[in-house]
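Asker: quick one: sequence and predicted model below, then my questions.
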Amino acid sequence: MYKTLTLKEFVSQVTFNIVYYEQQKATAVLIPVSHWHPAKAAELQILMEQLTYIPVFECSLKELEERLRPEIQNVEAESTHLGLYNLYEPDGNQEYNNHVIREYADHRELVKVNTTTGDSQIVSRRF
């Protein structure tokens, strides 16, 4: 059950109104238009992020991937900057079932991997 405010009560309020549900978790913020100020936008954004934050163990795989994407991109960029490579599996092609892609700063390599021994062989440097 939600704690609700009627329009009449809202219009008479001069401050933010936070709507809570029965477990006392905030679900919405009501702001009178007359009190909106662009300088407060950053504060409001922080508040809204706190209200909509989903703990990591409650995230779907897609939400977790989106949350981690900036950090993954930073790690990938740093590794190529250091002369290392990033490793990927080719997308959905059965022909490349035992292959990986090594991506360096200046080129990519298609590599066949023996899954029994771990030996690898470069198939193509440019593709």
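Answerer: Received, thanks.
Asker: make it CA atoms for all contacts and neighbour counts henceforth
Answerer: Noted.
Asker: and the longest helix along the chain, what's buried?
Answerer: Longest among the helix segments of the chain by residue count, using DSSP state H, is helix 61-81. Buried residues in helix 61-81, counted by 16 or more other CA atoms under 10 Å: Glu76, Ala77.
Asker: put this next to the first one:
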Amino acid sequence: MKLLFNHVSNFEYRATEKTKIGTELEEGEKTGETGESILVKVCSESGDDDSTVERTLDEIKDISNQVGVKSLVLFPWAHLSQDLASPDAAEEMMEEMKKRLEGEGFEVLKAPFGWYKEWKLESKGHPVSVLSRAV
């Protein structure tokens, strides 16, 4: 799994067009926004499994502790690898991460999977405001 982190002051998205792997969304599910949070762009790769999810959660929690922010945005981002997991597996892993993080007291916004999105962000500027990880 590949991850790209941004510590943001604010973030918003709007789903604009469904891809061939996207599912239908209600109108209210097409937009989201948050204030200060950690934007986590997630790219699931073939071979990722439960242990990968566990290590990914450890990375997210570690960065959250470093930055001091408990608000997260999970954003599907297939652009970090050429060896992608199946869409069903990738979405299932993101749902599992969301569920587990919320169970640990995080506020989690998950952007729609399988949709083109326009988005705006205002990034912080400090030594750990932009990070990448390969898990």
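Answerer: Received the coordinates, thanks. Because the structure is a prediction, the values reported are computed rather than measured.
Asker: TM value for the aligned chains?
Answerer: Aligned and superposed, the two chains score 0.25 in TM-score terms (TM-score structural alignment, normalised by the length of the first structure); 45 aligned residues with a CA RMSD of 3.8 Å.
Asker: before we move on, back to that, name the helices or strands packed onto the longest helix of the first structure?
Answerer: The elements that helix 61-81 of the first structure packs onto, with contact taken as 3 or more CA pairs under 8 Å, 6 or more residues apart in numbering; DSSP states H and E, are strand 86-88.
Asker: show me what the strand it packs on is packed against.
Answerer: helix 61-81, strand 99-103.
Asker: again, only using 10 Å
Answerer: helix 61-81, strand 99-103, strand 108-113 (3 or more CA pairs under 10 Å, 6 or more residues apart in numbering; DSSP states H and E).
Asker: quick one on the thing from earlier: next, the angle strand 99-103 makes with the longest helix of the first structure.
Answerer: 60 degrees (axes from the mean of the first three to the mean of the last three CA atoms, to 10 degrees).
Asker: by residue count, what's the longest strand in the second structure?
Answerer: strand 2-18 (DSSP state E).
Asker: next secondary structure after that strand?
Answerer: strand 31-34 (DSSP states H and E).
Asker: helices or strands up against the following helix or strand past that following strand?
Answerer: Next in sequence after strand 31-34 of the second structure, counting helices and strands by DSSP H and E, comes strand 37-43. Applying 3+ CA pairs under 10 Å, 6+ apart, we find strand 37-43 of the second structure packed against strand 2-18, helix 50-67, strand 71-76, helix 87-103, strand 107-110, strand 115-123, strand 130-134.
Asker: at 6 Å instead, please
Answerer: strand 2-18, strand 71-76 (3 or more CA pairs under 6 Å, 6 or more residues apart in numbering; DSSP states H and E).
Asker: how many neighbours does Arg14 of the second structure have?
Answerer: 18 (other CA atoms under 10 Å).
Asker: what's the closest non-adjacent residue to Glu102 of the second structure?
Answerer: Val108 (6.4 Å; CA to CA, 6 or more residues apart in numbering).
Asker: who's in contact with Lys18 of the second structure?
Answerer: Neighbour list for Lys18 of the second structure: Trp115 [criterion: CA atoms under 6 Å, 6 or more residues apart in numbering].
Asker: what's the distance between it and Thr56 of the second structure?
Answerer: Distance, Lys18 of the second structure to Thr56 of the second structure, using CA to CA, to the nearest Å: 27 Å.
Asker: pick the most deeply packed of the helices and strands packed on strand 37-43 of the second structure.
Answerer: strand 71-76 (a mean of 22; mean count of other CA atoms under 10 Å).
Asker: list the contacts for the closest residue to Leu131 of the second structure other than its chain neighbours?
Answerer: Excluding the flanking residues, the one nearest Leu131 of the second structure by CA to CA, 6+ apart is Phe5, at 5.0 Å. Phe5 of the second structure is in contact with Leu39, Val40, Val130, Leu131, Ser132, counting by CA under 6 Å, 6+ apart.
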